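**Q** predicted coordinates and the sequence they were generated for:
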Amino acid sequence: MSLVLTLASRNLFHDRLRFVATLIGIVFSVVLVMIQMGLFLGFGRMVTTMIDHTSADLWVLPKGAKCFEDPSQLNTGARDKVASVDGVASVVPLVIGFSDWRLGSGEVTPVFVVGADLRDNTLQPWNVVEGDVRSLSQVGAVVVDRSYFDRLGISSVGETAEIRGRRVKVVALTDGIRSFTTTPYVFVDLRNARQYTGTFPERASSLVVRVKSDADRTSVLEAVKAKVGDAEVLTSAEFRDRSRSFWLFGTGAGAALFAGALLGVIVGTVIVAQTLYSSTKDHLSEFATLRAMGSSNGYIYTVIIYQALLSAVIGFIIAAAIGYAVVDVTAKSALPIVITPWLIAALFALTVVMCVASAIGAIVRVVRIDPATVFMR
């Protein structure tokens, strides 16, 4: 085994320029796939960030609601009916919607208002870095993310603006709560949210249901469904999957990211295959000598495969380092790249398969060598 590895490494490192070209092809393809899949995972997380941070077991939604940001509304008359179900701990309405934020300069920018009952602790701002969230109970109080300072024309707690003609004051700041639609989230109390979005008192965007810890969730789910009429009832997991599916596949964003990843695999495989084939072709006389000395085809195939594996390991290590550097750079961007352990494992397996598949062309070339050619030189 050590002899095979030694021979493979010497063949691989003999022509350093060609070896560098091979690594470039591998690194390029792996980094491209990693970034595309990282964007896919990052986008998938961002589209469900509000659902993930809502303390909910069940969601009562308007019929056909596709995601958290869906503007559809339902009648809150079912709230008391749902609350009467045995096993239900609380039922809290959420009011969300787009509105206009007027800066001090008079410029207007769209914002996405998120309103919940703060006394119930259902959906509150997280990653608070300045100010007091409890102050949201005051009339006109809002919480925004500091990454949107430029968009909102503010720079600190205490500054004021207008939402739909009503004066608002920033009472707290968060860090990292970004919207994938680029429209800033503005957290407010439920009562204020109705005014800022023009929602009638008997209407809400959804009802958040929490189930008692000792209750049978399946039974509660069925009982709630029977109480809400034509509204839909989803678990948090179901609502998360629906929202992610809509934004990733219903809008075509997921297909575009997958296409980019596939392009990276194709380009990388072609580059690596061409480089490995050229390298093997330049060493045909050495492989012919091995065959003339009685080396089996299996031994020669192993040498070529080892060359491909060495290229895969070295190229992947470099690509992974670049990938994690990109993750750090984009951590606070509008669409952060996410790299998970399973993605790293999958990409390593993909890199190995890509390099081994690329070596097949070289193996086919070696198989056709006539050992007698070594004596004809």
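**A** Thanks, I have it. Nothing here was measured: the structure is a model prediction, and the numbers come from that model.
**Q** only C-alpha atoms for contact and neighbour calcs from this point on.
**A** Will do.
**Q** can you point out the buried residues in whichever strand or helix holds V353?
**A** V353 is part of helix 341-367, with elements assigned from DSSP states H and E. For helix 341-367, the neighbour count (16 or more other Cα atoms under 10 Å) marks 347-348, 350-360, 362-363, 366 as buried.
**Q** same check, this time on stretch 62-70
**A** Applying 16+ other Cα under 10 Å to stretch 62-70 flags 62, 65-70 as buried.
**Q** re earlier: which other helices and strands contact the helix holding V353?
**A** The helices and strands touching helix 341-367, judged by 3 or more Cα pairs under 8 Å, 6 or more residues apart in numbering; DSSP states H and E, are helix 16-46, helix 253-282, helix 297-330.
**Q** buried deepest among these, which one?
**A** helix 16-46 (a mean of 21; mean count of other Cα atoms under 10 Å).
**Q** give me the contact list for the next helix or strand after that one.
**A** For helix 16-46, the following helix or strand on the C-terminal side (DSSP H and E) is helix 49-52. With Cα atoms under 8 Å, 6 or more residues apart in numbering as the test, helix 49-52 has contacts from 68, 236, 239-240.
**Q** got it, and stretch 113-124?
**A** 53-56, 92-99, 133-134, 136-137, 185-194, 196-197, 208.
**Q** tilt between the helix holding V353 and helix 16-46?
**A** Put simply, helix 341-367 runs at 150 degrees to helix 16-46, going by axes from the mean of the first three to the mean of the last three Cα atoms, to 10 degrees.
**Q** return the distance of helix 341-367 from the chain's centre.
**A** With Cα atoms, centre = their mean, to the nearest Å as the basis, helix 341-367 stands 26 Å off its chain's centre.
**Q** same check on stretch 333-348?
**A** 8 Å.
**Q** ok, now stretch 102-110?
**A** Worked out by Cα atoms, centre = their mean, stretch 102-110 lies 32 Å from the chain centre.
**Q** take this one as well and set it beside the first:
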Amino acid sequence: MPLLRKTPLAWKNLTHDKRRLAVALAGIGFAVLLMFTQVGFQKALFDSQVKLIDDLRGDIFLVSKAKYTLAAEKRFPKERINQASSCFGVAGAFPIYSELTLSVLKNLTKGQSSKGYPIRSIGFHLKDPVLRADAITDQIYKLRIPNTALIDVRSKGTNFAFPTEDDDLLADQPAELAGKRLQLVGSFELGTDFAHDGNLVMSAENFASYFPARKQFGNPLDVVDLGVVHKQEDADLAKVRDLVDDLLPNDVSVLTREEYRNQEIGFWDASTPIGIIFSAGKIIGFVVGVVICYQVIYTDIADHMSEFATLRAMGYKDRYFVRMIVAEGVLLSIIGFIPGLLASWGLYYFLANMTGLQLIMTMPSAMKVLGLTILMCIASGLLAVRKLLSADPASLF
């Protein structure tokens, strides 16, 4: 840090009044907490929305052209799965079924009058290799029994307060799904998002028995929510995607995992107010930090104007004072970032447990907020130093 070695006065100015320094650090820490909250919730929104995509075993995904987001219940004919299976370079194609509108789960421990809550039900053919989670694949044998399902342990709050820590106790818990009795035979972890408060996983056969109205006439499994395509091991992903896209009619989008993730994130970021709100929240946190840091540095300059006048009379140039104030800003940002980071970490942990969202402190997020904090404090210092640079040294005595 050659900048700080050349300007040791920056550290002395900050630390000579411990009470003022503590107040300054608390203010900057609060601004850091605000920014972390906005960054964390925005990232949790995106990560939670694409968690199901990440947990699927597949290289290419088939989605109805009308399905603008994963939560939209827009489906396509199962024939598209069969057509994709016959494409050159494809090792297999498999359907995934999902239901929310008709999927209402009741915890019957309080009797038949207990209230039901919407939960996403996910169905698949048990022989199909479509899920990555070991917690599900290891329990597939349990799902062969009629009227059984696995429940997501991160399903939100008291709505789905089942004893997921003990499978035997869970299986004895009376439950009802879509008006029919349901036995919960195990649990897994997926997490909630802004559209779903919880998740159930079951066999396609059980799925069809609970939601026969998905198709007015015929088999409810003849319409598919999501197609999972495996390419052959030595096949080129982009070429296979293009071949499948050329083969299928125009009612289905053919997307790689990365394309599907980006489409889902893009919808929530650009097509809903949520992305704008979180961006505004980050700006507000940044502005709050600028104001707090500006007040601290400005007050410090005002309190030491006579000392600065002496230095200017001794021949110190303006660039020395600019370097010193920038150094103060960097020191304030780094020291103030630490309590804000620790408070944010604790808040993330608490909210992740309360909401089921993917609120995780990551290094890229921390570096992003640290960069904003340093920029915030340097900008404040440059605004505050104008008072010193604009003053006539002779008038400062």
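**A** On my side now, so go ahead. These numbers come from a predicted model, not from an experiment.
**Q** what's the TM-score here?
**A** TM-score of the superposed chains, computed with TM-score structural alignment, normalised by the length of structure 1, equals 0.92; 374 aligned residues with a Cα RMSD of 2.3 Å.
**Q** pull the most distant pair out of the contacts of helix 49-52 of structure 1.
**A** Greatest spatial distance among the contacts of helix 49-52 of structure 1 (Cα to Cα): F68 and S236, at 11.0 Å.
**Q** which of the buried residues of helix 341-367 of structure 1 sits closest to D230 of structure 1?
**A** L347 (44.9 Å).
**Q** roughly how far apart are the residue mapped onto that closest one from structure 2 and G29 of structure 2?
**A** Alignment note: L347 of structure 1 maps to V369 in structure 2; criterion TM-score structural alignment. As judged by Cα to Cα, to the nearest Å, V369 of structure 2 and G29 of structure 2 stand 11 Å apart.
**Q** helix, strand or coil: sort out L62 of structure 2 for me.
**A** For L62 of structure 2, the assignment made with DSSP: H, G, I helix; E, B strand; the rest coil gives strand.
**Q** ok, now which ones touch it?
**A** Contacts of L62 of structure 2 (Cα under 8 Å, 6+ apart): 226-229, 252-255.
**Q** now F160 of structure 2
**A** Contacts of F160 of structure 2 (Cα under 8 Å, 6+ apart): 106-107, 198.
**Q** from the residues you listed, pick the one nearest M35 of structure 2.
**A** Nearest to M35 of structure 2 among the contacts of F160 of structure 2, with distances taken as Cα to Cα, is G198, at 27.9 Å.
**Q** now the counterpart of the closest one in structure 1: closest residue in space that isn't a chain neighbour?
**A** Taking TM-score structural alignment for the superposition, G198 of structure 2 sits opposite P184 in structure 1. Nearest-residue entry for P184 of structure 1: V111, 5.1 Å, with adjacent residues in sequence omitted and distances by Cα to Cα, 6 or more residues apart in numbering.
**Q** before we move on, what SS does that neighbour have?
**A** strand.
**Q** hmm, S99 and it touching each other?
**A** Yes: assessed by Cα atoms under 8 Å, V111 of structure 1 is found in contact with S99 at 5.5 Å.
**Q** aligned against structure 1, show me the partner of I378 of structure 2.
**A** I378 of structure 2 maps onto V356 in structure 1, by TM-score structural alignment.
**Q** that match reaches T302, doesn't it?
**A** No: assessed by Cα under 8 Å, V356 of structure 1 is found out of contact with T302, at 10.7 Å.
**Q** what are the ranges of the strands in the stretch 51-200 of structure 2?
**A** 60-64, 76-77, 90-99, 104-107, 116-118, 120-124, 148-152, 175-177, 180-188, 199-203 (DSSP state E, counting those that start in this stretch).
**Q** distance from the fourth one to structure 1 after superposition?
**A** Translated: strand 104-107 of structure 2. Compared with structure 1 after the fit, strand 104-107 of structure 2 shows a mean deviation of 2.7 Å (mean Cα distance after the TM-score superposition for structure 1).
**Q** Provide the aligned range in structure 1 for that strand.
**A** With TM-score structural alignment as the criterion, strand 104-107 of structure 2 aligns to 100-103.
**Q** hey, where'd the helices end up in the stretch 101-250 of structure 2?
**A** For the stretch 101-250 of structure 2, the helices defined by DSSP state H, counting those that start in this stretch occupy 134-137, 167-171, 204-210, 237-247.
**Q** right, and the ones you listed - which one's nearest T7 of structure 2?
**A** Nearest to T7 of structure 2, of those and by Cα to Cα, is helix 237-247 at 55.6 Å.
**Q** gap between that closest one and the chain center?
**A** Relative to its chain's centre, helix 237-247 of structure 2 lies at 30 Å (Cα atoms, centre = their mean).
**Q** got the buried residues for that helix?
**A** In helix 237-247 of structure 2, counting by 16+ other Cα under 10 Å, buried: 237, 240-241, 243-245.
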